[in-house]
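S.K.: predicted model follows, preceded by the sequence.
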Amino acid sequence: MLAENFEQIEAIGLNLFFAAIFLLIGLAINDVLKRGDVPKFGRVIVWLVLFFGCAGFIAKGVIQFFMESGGIGS
C-alpha cells in the first residue's frame, strides 16, 4: 500500500514542510521587527512581501493541480 501511494505521501509531506518553513520564517521576521523597533509602515511592507511569497507558492500549487488533473503536463 505504501508503494502505491508513495508519490501522494511525498507531495503531502513536501507541502507540509514548506508550510512549516513559511511559519518559521514568519516567526523569525516577527521577532526581528519587534527587536528592531521598526515603524508601522515598514512592518506592513515586510508582511506584504511575505504574504505575496506565500500566495505565489499556493497559486503555483493550485495551478499545478489543475494542470495535472486536466491531463496537461503529465
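M.R.: It's in. Nothing here was measured: the structure is a model prediction, and the numbers come from that model.
S.K.: from here on, contacts and neighbour counts on C-alpha atoms
M.R.: OK.
S.K.: grab the most central residue of this structure for me.
M.R.: The centroid of the chain falls nearest to residue 54 when counting by CA atoms, centre = their mean (4.4 Å).
S.K.: try this one side by side with the last:
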Amino acid sequence: MLAENYELIEGIAFNLGIVALFALIGFAIHDVLKRNDVPMVGRIVVYGVLGLGAMGFVAKGIIQIIWQTSGVSG
C-alpha cells in the first residue's frame, strides 16, 4: 500500500468509527430510557442532545472539506 493512501484510509476509518460510536451510544441510551420508563419529553431531550452532537461532527466534516478545497490548511 502506498504511503499517500494511509491518510485517506485513516480518515475513512475515523469517520466510520465515529458513526459506530454514536450508534452504540444511541442503543445504550435507548435501553436505559426504555428500562426506566422515562417520559416522552425526557426522551426527546436526550435524543435531541445526541442528535446535536452527531450534527456537530457532520458540520465539522463539511467545514473541513470546504476549507481544504479553498486552500485553507489546517
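M.R.: Good, I have the coordinates. Not measured: the values here are computed from a predicted model.
S.K.: tell me how they score on TM after superposing.
M.R.: Here the superposed chains carry a TM-score of 0.94, computed using TM-score structural alignment, normalised by the length of the first structure; 74 aligned residues with a CA RMSD of 1.0 Å.
S.K.: contact partners for the residue nearest to the centre of the first structure?
M.R.: residue 22 (CA atoms under 8 Å, 6 or more residues apart in numbering).
S.K.: which SSE is it in?
M.R.: Using DSSP states H and E, residue 54 of the first structure maps to helix 40-69.
S.K.: residue 25 of the second structure too?
M.R.: helix 3-35.
S.K.: report all helices and strands that that helix contacts.
M.R.: Secondary-structure packing of helix 3-35 of the second structure (3 or more CA pairs under 8 Å, 6 or more residues apart in numbering; DSSP states H and E): helix 40-70.
S.K.: residues in the first structure aligned with the helix it packs on?
M.R.: Counting by TM-score structural alignment, helix 40-70 of the second structure falls onto residues 40-70 of the first structure.
S.K.: so how far is residue 28 of the first structure from residue 41 of the first structure?
M.R.: 18 Å (CA to CA, to the nearest Å).
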